[in-house]
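# Got a predicted structure here, sequence first:
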Amino acid sequence: MALVYILKTISVLQEIYTYMIIGYILLSWFPNARDSFIGNLLATFTEPYLRIFRRIIPSIGPIDISPVVALIALRFVALGLFAVIEFIFGRFAG
């Protein structure tokens, strides 16, 4: 039963972080929106993660595709974490 709660918590946290990244990306479409309280709050949480991908993936002209890659990587990390936790719990349960 604890396994279900752990996996659900990870899933919810991954979903919240995904929405935070998407919100931060959408703020870039509006002038000075990133300078607002919400913009600064989202930047505090998302910029350290997005900065990793911006160093690796160059922009294509004015288009920055690194957030898309960051979202895909976040999903793969969550799935990998699910697999590891299920393996560990399965190992000790059985």
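Good, I have the coordinates.

# drop to CA atoms for contacts and neighbour counts, all remaining ones
Fine.

# Which helix in this structure has the most residues?
helix 66-93 (DSSP state H).

# For stretch 2-18, buried residues please.
Residues 7, 10, 11, 14, 17, 18 are the ones in stretch 2-18 that count as buried (16 or more other Cα atoms under 10 Å).

# another structure for you, compare them:
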Amino acid sequence: MTMFAIFWLINTVLDIYIWFLIIHVVLSWLTTFGIINNQQPFVQTVSHFLYAVIEPAARPVRNAIGKFLPSLRGIDLSILALFILVKFIQIFINTTILPIFL
């Protein structure tokens, strides 16, 4: 029972991280297209929080992508790759590791 709780907690944390990734993408689009003003204190606070949460994981992914696809001309695929990686980890835990302990 405790192992199930640990896996549930890990899965929940990964779900929250995925939502942070989605909010980060939507917020960057809204800022880029001028729908929201990045100078507002609330928007700045949310942006800085999301940057602090996402950037430590996105930086190595961005560097790895840059080695394989150097000519993307300003398109950042690190968030998409990070999203796919987190979903892969979730699926791996739920289908491979969790059944071992149940």
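On my side now, so go ahead. Note that this is a predicted model, so its numbers are computed, not measured.

# Pick the one among the buried residues of stretch 2-18 of the first structure closest to residue 91 of the first structure.
Set against residue 91 of the first structure, the nearest of the buried residues of stretch 2-18 of the first structure by Cα to Cα is residue 7 (16.1 Å).

# For the closest one, pull up the helix or strand it's in.
Using DSSP states H and E, residue 7 of the first structure sits in helix 2-27.

# The residue nearest the centre of the second structure: what's it in contact with?
Among the residues of the second structure, the one closest to the centroid is residue 21, at 3.7 Å (Cα atoms, centre = their mean). By Cα atoms under 8 Å, 6 or more residues apart in numbering, the residues touching residue 21 of the second structure are 54, 79, 83.

# follow-up on the earlier one: elements contacting the longest helix of the first structure?
Contacts defined by 3 or more Cα pairs under 8 Å, 6 or more residues apart in numbering; DSSP states H and E place helix 66-93 of the first structure against helix 2-27, helix 37-56.

# Which one of those lies nearest to residue 81 of the first structure?
For residue 81 of the first structure, the closest of those is helix 2-27, at 8.5 Å, according to Cα to Cα.

# Mind telling me what residue 83 of the second structure corresponds to in the first structure?
Superposed on the first structure with TM-score structural alignment, residue 83 of the second structure falls opposite residue 71.

# what sits against its match?
Going by Cα under 8 Å, 6+ apart, residue 71 of the first structure touches 18, 21.

# Over to the one 3 residues further on?
Counting by Cα under 8 Å, 6+ apart, residue 74 of the first structure makes contact with 14, 18.

# switch to 10 Å and redo it
Going by Cα atoms under 10 Å, 6 or more residues apart in numbering, residue 74 of the first structure touches 14, 15, 17, 18, 49, 68, 80.
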